[in-house]
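Student: Requesting a structural model of the entry that follows:
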Amino acid sequence: MKAVNPYLNFNGNTEEAFNFYKSVFGGEFATIMRFGETPGCESMPETEKNGIMHVALPMGNSILMGTDVPKSMEQVKFGTNSSITIDAESREEAKRLFDGLAMGGKIGMPMDDMFWGAYYGMLTDKFGVQWMINFDTRNV
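Tutor: You can find the predicted model right below:
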């Protein structure tokens, strides 16, 4: 397996969410496509044509991807069915990413040293996406 890349679905606020993630992780979008620019979406309601059909934000060796779900489809219901885990390269990076993602969100488990040898924390960001931040302290 070369990589596992998370793909997030949003109810019309993908651009806001990905600009937030870009502010936390840095980098530039590899791709950002709108429904109105996409073949086959000509008959889509004008109010949805500015929505994000596909966005890709490189993060290390992975890519965080997402889309707006058109109102004509079943709307996204965020819950406890998925999390994104980030293995940080340092304690400082883990803390920076955790603090950035926690802005406006809800901390489930603050960053702390864990019995299994990691500096670890859990949170749900302001868009309802669950994150687990991990730094393996055994290999320092």
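Student: For the rest of this, base every contact and every neighbour count on C-alpha atoms.
Tutor: Will do.
Student: and the strand or helix carrying Lys95, what does it pack onto?
Tutor: In this assignment (DSSP states H and E), Lys95 forms part of helix 91-102. Judged by 3 or more CA pairs under 8 Å, 6 or more residues apart in numbering; DSSP states H and E, helix 91-102 is in contact with helix 14-25, strand 118-124, strand 130-136.
Student: Would you do the same for the sequence below? I want to compare the two.
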Amino acid sequence: MKIHAYLTFDGQCEAAFKFYADCLNGSVDLMRFGDSPEAPNVPEQFHSRIIHACLTHGDQMLMACDTLPGTPYTGIKGCAISLQVENLPEAERLFEALSAQGSVEMPLQPTFWATSSAVLTDRFGVMWRIICNIDAQMG
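Tutor: Below is the predicted model of the structure:
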């Protein structure tokens, strides 16, 4: 069994996943409502929305979709995507990339549980936790 996070957006899934692929050096596969067997059941103006997105980085996977028309959307709440990295330069790179146009709850800093850790919400409303347990300068 594998456990993967699955995010839901309100029309921003494609932009978010292209941004994440850039930040995480991953690749994205997108399927639109209009290209799926559900197309006849979805109003044409929503055919460009994403019915399923998959971002892969090595053997890691993050998935998502857009909401359907008329589905209440209150944002992504109560969870965060955690990135555990092996060196401080990578933690700094990810922090800078993901926090661009977002908000920072805790800047990248040493903590009692990690060499360095940060908490931010990106411009799409997704919370991220970056955790670095091995400082490259410490060997």
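Student: where does the TM-score land?
Tutor: Overlay of the two chains. TM-score (TM-score structural alignment, normalised by the length of the second structure): 0.90; 137 aligned residues with a CA RMSD of 1.8 Å.
Student: re earlier: now the helix holding Lys95 of the first structure on the second structure. Mean distance?
Tutor: Relative to the matching residues in the second structure, helix 91-102 of the first structure has an average distance of 0.8 Å after the fit, by mean CA distance after the TM-score superposition for the first structure.
Student: so whichever helix or strand comes after that helix matches what in the second structure?
Tutor: The helix or strand immediately downstream of helix 91-102 of the first structure is strand 106-113, counting by DSSP H and E. Mapping strand 106-113 of the first structure onto the second structure (TM-score structural alignment) gives residues 103-110.
Student: Tell me which residues of that stretch come out buried.
Tutor: Ser103, Val104, Pro107, Leu108 (16 or more other CA atoms under 10 Å).
Student: cool, and stretch 28-43 of the first structure?
Tutor: Phe29, Arg34, Phe35, Gly36.
Student: again with stretch 58-74 of the first structure
Tutor: Pro58, Met59, Ile63, Leu64, Met65, Gly66, Thr67, Asp68, Val69, Pro70.
Student: Can you pull up the most central residue in the second structure?
Tutor: Tyr20 (5.7 Å; CA atoms, centre = their mean).
Student: coming back round to it: now, which of the buried residues of stretch 58-74 of the first structure lie within strands?
Tutor: Those of the buried residues of stretch 58-74 of the first structure mapping onto strands are Pro58, Met59, Ile63, Leu64, Met65, Gly66, Thr67, Asp68, per DSSP state E.
Student: Among the residues you listed, which pair sits farthest apart?
Tutor: Distance extremes for these: the farthest pair is Met59 and Asp68 at 20.2 Å, using CA to CA.
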